[in-house]
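Trainee: Quick one: sequence plus predicted model below, questions after.
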Amino acid sequence: MTEAGPVFREAALADVPAVVALVESAYRGASSRAGWTTEADLLDGRRTDEEGIASIVADPDAVLLLAEHPAGGPAGARLLGCCELRRTGETAYFGTFAVRPVLQGGGIGASLLARADAEAVRRWGSAALEMTVIAQRADLIAWYERRGFSATGHRRPFPYGDERFGVPKRDDLEFLVLRRATGGPPGAA
């Protein structure tokens, strides 16, 4: 990555296959173990699919942001990261967040989060970002806390039996709801 950092743009339907491949590589299977965001010890199966990603792209109350290499290149090599923003009243839901595993820890995620924060304010005047994280992912929760998120005290059940979210390897999974005011810290490591 150059000092200029990634370039950002809104995803189009043509980007769906590359986004699915990126998200899967960051969270599932052997490739996910090259980074630290893997859920491979908690879940098997898929993390997303083309239908799910296409629905985000098509939703007028959502945007899928892409972080790309500034020098371009083939679609698979150009895509560095992605995230979803969805208008949910005064807050914006932040999800579908992935960075190519071999590039994790290099600042792309923090840059993408900062851009998502600014986009939520610009597009919808959002006062906060809200997200869910599997509660058993202490390392990931700590990363978000260093970037200004905190637990809301709310938890949501994991959708057992719905394989669109993966095939659980344990029976105690649940989601922790995290929130931060927009304009939060861009990201100290």
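Mentor: Nice, thanks for sending it over. Numbering: from 1, shown residues only.
Trainee: okay, CA-based contacts and neighbour counts for the rest of this
Mentor: Noted.
Trainee: Near A12, how many other residues are there?
Mentor: The number of residues packed near A12 is 15, by other C-alpha atoms under 10 Å.
Trainee: residue contacts, it?
Mentor: V57 (C-alpha atoms under 8 Å, 6 or more residues apart in numbering).
Trainee: Quick check: the gap between it and D171.
Mentor: From A12 over to D171 the distance is 37 Å, taken as C-alpha to C-alpha, to the nearest Å.
Trainee: and what of A127?
Mentor: Distance check for A127 against D171: by C-alpha to C-alpha, it reads 35 Å.
Trainee: which SS state does the residue nearest the centre of the chain fall under?
Mentor: Residue closest to the average C-alpha location in the chain (C-alpha atoms, centre = their mean): F97, at 0.9 Å. The three-state assignment at F97 reads strand, by DSSP: H, G, I helix; E, B strand; the rest coil.
Trainee: can I assume it is in contact with C83?
Mentor: Yes. In this structure F97 lies within contact range of C83 using C-alpha atoms under 8 Å: 4.2 Å.
Trainee: Can you find which helix in the protein contains the most residues?
Mentor: Across the chain, the helix with the greatest residue count (assigned by DSSP state H) is helix 108-124.
Trainee: ranges for the strands of the protein?
Mentor: Taking DSSP state E as the test, the strands found in the chain are 7-10, 43-44, 62-68, 79-88, 91-99, 128-134, 150-157, 167-168, 174-181.
Trainee: what's the second one in contact with?
Mentor: Contacts of strand 43-44 from elsewhere in the structure, counted by C-alpha under 8 Å, 6+ apart, are 28-29, 166-169.
Trainee: Repeat that for the fifth one.
Mentor: Contacts with strand 91-99, where a contact means C-alpha under 8 Å, 6+ apart, come from 22-23, 26, 80-87, 108-109, 116, 120, 126-132.
Trainee: The spatially closest residue to T132 that is not a sequence neighbour: how many residues sit nearby?
Mentor: Spatial nearest neighbour of T132, chain neighbours left out: V177 (4.5 Å); criterion: C-alpha to C-alpha, 6 or more residues apart in numbering. V177: 19 surrounding residues under other C-alpha under 10 Å.
Trainee: alright, now check it against this:
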Amino acid sequence: MDTATTPPGAPPLTFRDATEDDVPALVALIESAYRGDSSRTGWTTEADLLQGQRTDEDDVRAVLTAPAARLLAVERAGELIACCQLEHRGEAAYFGMFAVRPGLQGGGLGKVVIAEAERVARGAWGVGEMHMTVISLREDLIAWYERRGYRRTGRLTPFPYGDERFGIPLRDDLAFELLVKEIGDGLPQS
């Protein structure tokens, strides 16, 4: 288990690979960060763009069982408070399923999680880039990623309209944009 720096007096964060036992809690965390009224407590909500589910147990299990993927669970005092998916894709790692409990958003936890994810991807796979896709209309979220060193590529992928596994769109102009960050020299870190 890896631990990260936390504010003075706060219990340390623990990063670990998620397990099958974590699946229901991971789904609840991801849903709470992006959909429904609970997501409005934080700033990462997609509730004005999409209704329905963000993920489900099958999607989370698919990440857990994929041979080139990891799902990091982030805990404080044994309580799940954040997570993210990492997937090895050649010279890059894909970063997704990123969620921080809504009431904890805006306090720096996301910065710590993404930095740890970049460190893990470099160390595990020796990749030099991190890739992610973000709904292109999410200007505040994209600006947050840009402050972390990610850059917009302008490469768009259409939103999968009609596939309710990704949610029920409230707009007809949704697309995913690829964001990229150089995270190292591509050599495994020790």
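Mentor: Arrived safely. Everything numeric here is computed off the predicted structure, so don't read it as measured data.
Trainee: care to give me the TM-score?
Mentor: Counting by TM-score structural alignment, normalised by the length of structure 1, the TM-score of this superposition works out to 0.91. Behind it: 178 aligned residues with a C-alpha RMSD of 1.3 Å.
Trainee: on that earlier part again, distance to G52 of structure 1 added to the strands of structure 1, as a markdown table?
Mentor: What follows is these, written out as a markdown table (distance: least, C-alpha to C-alpha, whole Å):
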| stretch | distance to G52 of structure 1 |
| --- | --- |
| strand 7-10 | 16 |
| strand 43-44 | 18 |
| strand 62-68 | 12 |
| strand 79-88 | 11 |
| strand 91-99 | 10 |
| strand 128-134 | 17 |
| strand 150-157 | 20 |
| strand 167-168 | 17 |
| strand 174-181 | 19 |
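Trainee: Go through those strands and name the closest to A18 of structure 1.
Mentor: Set against A18 of structure 1 and scored by C-alpha to C-alpha, these come closest in strand 79-88, at 7.5 Å.
Trainee: by contact count, what packs against the closest one?
Mentor: Judged by 3 or more C-alpha pairs under 8 Å, 6 or more residues apart in numbering; DSSP states H and E, the packing partners of strand 79-88 of structure 1 are helix 16-27, strand 62-68, strand 91-99, helix 108-124.
Trainee: any idea how far V120 of structure 2 is from the closest residue to E87 of structure 2 other than its chain neighbours?
Mentor: Excluding the flanking residues, the one nearest E87 of structure 2 by C-alpha to C-alpha, 6+ apart is A69, at 4.1 Å. Counting by C-alpha to C-alpha, the separation of A69 of structure 2 from V120 of structure 2 is 12 Å.
Trainee: Top of the contacts of strand 43-44 of structure 1 by number of neighbours, please.
Mentor: For the contacts of strand 43-44 of structure 1, neighbours were counted using other C-alpha under 10 Å, and R28 has the most, 23 neighbours in all.
Trainee: Tell me how far the residue lying closest to that one once chain neighbours are set aside lies from V19 of structure 1.
Mentor: Closest residue to R28 of structure 1 in three dimensions, ignoring its sequence neighbours and counting by C-alpha to C-alpha, 6+ apart: A40, at 5.2 Å. In this structure, A40 of structure 1 lies at 19 Å from V19 of structure 1, with C-alpha to C-alpha as the measure.
Trainee: do G109 of structure 1 as well
Mentor: The span separating G109 of structure 1 from V19 of structure 1 equals 15 Å under the rule C-alpha to C-alpha.
Trainee: Compare the two and say which is more crowded by neighbours.
Mentor: With other C-alpha under 10 Å as the criterion, G109 of structure 1 and V19 differ in neighbour count, and V19 comes out ahead with 29 against 22.
Trainee: Can you find the partner of that one in structure 2?
Mentor: The alignment partner of V19 of structure 1 in structure 2, by TM-score structural alignment, is L26.
Trainee: same thing with R155 of structure 1?
Mentor: So, by TM-score structural alignment, R155 of structure 1 is matched to L156.
Trainee: in terms of contact, does its match touch E177 like I think?
Mentor: Yes. Using C-alpha under 8 Å as the test, L156 of structure 2 is close enough to E177 to be in contact (4.5 Å).
Trainee: of those two, who's got more company?
Mentor: Remark: of L156 of structure 2 and E177, E177 carries more neighbours, 22 against 16, as counted by other C-alpha under 10 Å.
Trainee: hang on, E163 of structure 1 packs against T48?
Mentor: No. Counting by C-alpha under 8 Å, E163 of structure 1 sits too far from T48 to count as a contact (9.6 Å).
Trainee: Looking at the two, which is more packed in?
Mentor: In terms of neighbours (other C-alpha under 10 Å), T48 is the more surrounded of E163 of structure 1 and T48; the figures are 20 against 14.
Trainee: Quick one: residues contacting that one.
Mentor: Neighbours of T48 of structure 1 in contact, by C-alpha under 8 Å, 6+ apart: 20, 23-24, 164-165.
Trainee: Same question for D48 of structure 2.
Mentor: Listed by C-alpha under 8 Å, 6+ apart, the contact partners of D48 of structure 2 are L170.
Trainee: All good on my end, thank you.
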